[in-house]
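Student: Let me see the structure of the following:
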Amino acid sequence: MSIFKRTDDSGVARGERALVVVPERVGAGGLRSLDARIDEAVGLAQAIGVDVIGKKSFRLRQVRPASLFGKGQVEEIAALAERYDATLLVVDAGLTPVQQKTLEDETRCKVIDRTGLILEIFGERAATAEGRLQVELAHLDYQAGRLVRSWTHLERQRGGFGFLGGPGETQIEADRRLIRDRMARIRKELDQVRRTRGLHRGRRQRAPWPIIALVGYTNAGKSTLFNRMTQASVMAENLLFATLDPTMRNVKIPGFDRAILSDTVGFVSNLPTELVAAFRATLEEVAASDLILHVHDIAHPDSDAQAADVEAVLSTLGLAEEDSPPRIEVWNKLDLLDTGERNELLGEAERREDVAAVSALTGEGVDDLRETISHLLHSGAQTHHIRLNAGDGERIAWLHARGEVLEQQSDGDQLQLAVKLSPENWARFERL
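Tutor: Alright, predicted model coming up:
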């Protein structure tokens, strides 16, 4: 069921006839092409099951506070909506409540902006209790700003009777208070989730195996790669935001008895700030990993722009490249390239230690990716001379599992070991 229910109970229903409009700011520039923006906007709309029956871009010389678009453009949009018999207008931009209300009045369609659309998708896809809480918090945060001059029926006053509302309290004030109270309760629940997740993360960090996090633009093929490497069956479809809830599985990496691979939510350009904040607890898993695999859809015409968007979101989480765990760029979807492009990319990948070119769909290059992961996890390793009690079987086994034991000598009830460990594993061993 859709969570995108506005206060007047008009929601977005599957099968609605939608017109998608994409504003193009004159002089805005950027890495992303207009065609790619239009295709992505259509994909986002289709991801919630609406029937996209028309799409058009409009050049904006200036943003109109009341309607975003110019008067003539609004009239053209209204005419298109009438011609296509559209019931929903999807605007690939953030709209103020006033702009949304104006467009609804002029086009006689329900209007949903980019933020609302992404929230709608997240609401449909969240499968766990934590995911649903995160989405609801983001939705309420977004909705709280929509209670200003948007729906006039909310301006009527309540009396002093009843369970809610003091004398003269308006309906809009009551609704705001309800939203604030609900957000406070959700934040409290998510704080508990964050503490529990932190305890689990601490336990994993003391365990003798590395954690590898998959990140990337939505639909870059992360879940397909996850399934290929772990023999799992995580939902992996040609859909935007096919995966929302983080999943962890064992993965085989050369030189390690065991490793953990974590699949995370896909990123998107202009990801709503409400969602970044709400999913912070989940995305903290990325910061706690030993290695990040940044999956690129290398066959996408806007692959570079998508990669830049992912890096921008990681930076907002305090994961700028220089401050985060080491990362590997995984150039995925080799199977979609022609022979010339493919050979060129394979040659470039071979020259770089932090790049692996793969096809998660066919399995090509995945074994080489495992070797690259192993090499990077072992890089920077130093030899440490360690003295332990011979009966300390747990820590001795830990060193054999996580490091390369170069020498081991018994001295009575003491054991002397020379062990090669990565900096991360040495820090873990010191915490044991």
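Student: from here on, contacts and neighbour counts on C-alpha atoms
Tutor: Fine.
Student: Let me see the ranges of the helices in this structure.
Tutor: 34-46, 71-84, 97-107, 114-125, 129-144, 171-206, 222-230, 273-278, 280-287, 303-316, 339-351, 366-378, 393-402, 423-431 (DSSP state H).
Student: which other helices and strands contact the second one?
Tutor: Read that as helix 71-84. strand 17-25, strand 51-60, helix 97-107 (3 or more Cα pairs under 8 Å, 6 or more residues apart in numbering; DSSP states H and E).
Student: Output those as TSV; include the columns distance to residue 146 and mean neighbour count.
Tutor: Listed next are the helices and strands packed on helix 71-84 as TSV, based on distance: least, Cα to Cα, whole Å; neighbours: other Cα atoms under 10 Å:
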stretch	distance to residue 146	mean neighbour count
strand 17-25	21	21
strand 51-60	24	16
helix 97-107	5	19
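Student: Can you give me the distance of residue 20 to residue 99?
Tutor: For residue 20, the distance to residue 99 (Cα to Cα, to the nearest Å) stands at 16 Å.
Student: so how many other residues sit close to the residue nearest to residue 281 when sequence neighbours are not counted?
Tutor: Among residues not flanking residue 281 along the chain, residue 194 sits closest, at 5.7 Å (Cα to Cα, 6 or more residues apart in numbering). Neighbour count of residue 194, defined by other Cα atoms under 10 Å: 17.
Student: right, and residue 194 touches residue 280 too?
Tutor: No. Between residue 194 and residue 280 there is no contact under Cα atoms under 8 Å: 9.2 Å.
Student: Second chain to compare with the first, below:
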Amino acid sequence: MIFGNDDVAGEVTRGARALVVCPDIRGQRSGQDPEARLEEARGLAMAIGIVVAESYILPVRTLRPNTLFGEGQVQRMATDCELHEAELVIVDGALSPIQQRNLEDKLKRKVIDRTGLILEIFGERAATAEGRLQVELAHLDYQQSRLVRSWTHLERQRGGFGFLGGPGETQIEADRRMIRARMGKLRRELEQVRKTRELHRKRRGRAPWPVIALVGYTNAGKSTLFNRVTGAEVMAEDLLFATLDPTMRAISMPGVEKAILSDTVGFISDLPTQLVAAFRATLEEVTAADIILHVRDMANPDSAMQKAQVMRVLADLGVTAEDEGEGSIPIIEVWNKVDLLDEERREELAEQARATPDVVVISALTGEGIDALFAQLGERLTKGARLHHFAIPAGEGGHIAWLYAHGDVVADEAPGDGETREIAVRLSEKDLGRFAAMRH
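Tutor: Below is the predicted model:
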């Protein structure tokens, strides 16, 4: 463990038993059902390999600055830790450094809060050099106000950052200058990553292929859908944050010979502010998309809350609803996991989808509804096409083939000596721009 009470002994690793406590604070989080939030907290714990020995909701009517919880509640937690042999206590909320230390004093166990747990998951799952940079920056930002007991994470190449224990438990004095220097270096490296991504996006903007971004609440089924339509093998498990690093693959659909599909990190309620900032470079991929596919888990009772959370994050990124000015990107809602619903609920959703524009009902797992999704994507990508006339040298066969692949060619003639082809074709504004970029 990197920060916490020196008197808390033992090392907590994957497979450790934990007590998960979800504080239901009066006046907060009214948009999410406490039971659903507790289930999400359990999922977060299991995503990092922790065994949930016991879990429950604790109502908090008055915030205690020293421990968050009342004395009776802290005593209950201590008793349950003994009863269920829990080595770790996870509080699904934000704890101040003082609250964390005092709880460890009273419970004689390691205590981590929601932010620490999510950072640990991200640290373990980040697969690319960029992902590791982003997670380390977020971790250091969070750690600045905590007691630092190990700096081994700065040299370690593996994922994870030791919130749950690891090598190098020797306590050393926190060196804030070291943190600031390291954070400055990471920010410079990430700024370079951002610039590189911007260059790649500009190249894709000149390329003849539209970009489709998958977004959604964590565990909504984005990666399963990605694998279904691309044949890729992106990690897709029933785990929160199974995907952290963006992945892109080429796909084709009616009227569109080739498009780029991008899988992104899942969103979650109360995502640590450090991670929102650190992962901005990754999420910026969404802002360059031609279409956003918002994948929703319709088998989850909190699906409406999850949708609201995703839309808030998109708004923070500057993505607005279609026809709302600059930054607007068409969004298609993909109602996923209908294979988990009973027949009555499936029919109800199908009826709602028929009456709602830009909604498709699917099961990414079974493939149900994928053809309808592709048809709607093709229709959206070619929407607003207008008739354009081009005189193209007959030798530019690649350009002529591109017009046939991406537009609706209504006339193709070779007058005179046959050295020029006069083509009338319907193209969308974006495809017109791509075609113009290709020819220059």
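Student: could the helices and strands packed on helix 71-84 of the first structure be laid out in CSV, adding distance to residue 397 of the first structure?
Tutor: Converted to CSV, those look like this (distance: least, Cα to Cα, whole Å):
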stretch, distance to residue 397 of the first structure
strand 17-25, 58
strand 51-60, 58
helix 97-107, 60
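Student: Can you check which of these gets nearest to residue 142 of the first structure?
Tutor: Comparing those against residue 142 of the first structure with Cα to Cα, the closest turns out to be helix 97-107 (10.5 Å).
Student: And for the closest one, what's in contact with it?
Tutor: 65-68, 74-75, 77-79, 81-82, 109-113, 145-150 (Cα atoms under 8 Å, 6 or more residues apart in numbering).
Student: sorry, back to before: for the helices of the first structure, give me JSON lines that also has distance to residue 262 of the first structure.
Tutor: Listed next are the helices of the first structure as JSON lines, based on distance: least, Cα to Cα, whole Å:
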{"stretch": "helix 34-46", "distance to residue 262 of the first structure": "24"}
{"stretch": "helix 71-84", "distance to residue 262 of the first structure": "43"}
{"stretch": "helix 97-107", "distance to residue 262 of the first structure": "38"}
{"stretch": "helix 114-125", "distance to residue 262 of the first structure": "18"}
{"stretch": "helix 129-144", "distance to residue 262 of the first structure": "16"}
{"stretch": "helix 171-206", "distance to residue 262 of the first structure": "12"}
{"stretch": "helix 222-230", "distance to residue 262 of the first structure": "8"}
{"stretch": "helix 273-278", "distance to residue 262 of the first structure": "18"}
{"stretch": "helix 280-287", "distance to residue 262 of the first structure": "8"}
{"stretch": "helix 303-316", "distance to residue 262 of the first structure": "16"}
{"stretch": "helix 339-351", "distance to residue 262 of the first structure": "24"}
{"stretch": "helix 366-378", "distance to residue 262 of the first structure": "14"}
{"stretch": "helix 393-402", "distance to residue 262 of the first structure": "19"}
{"stretch": "helix 423-431", "distance to residue 262 of the first structure": "18"}
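Student: Quick check: which of those helices is nearest to residue 263 of the first structure?
Tutor: Of all those, helix 222-230 sits nearest to residue 263 of the first structure, with 6.7 Å by Cα to Cα.
Student: Can you give the contact residues for that closest one?
Tutor: By Cα under 8 Å, 6+ apart, helix 222-230 of the first structure touches 214-216, 232-236, 243, 249-252, 261-263, 295, 360-361, 363, 366.
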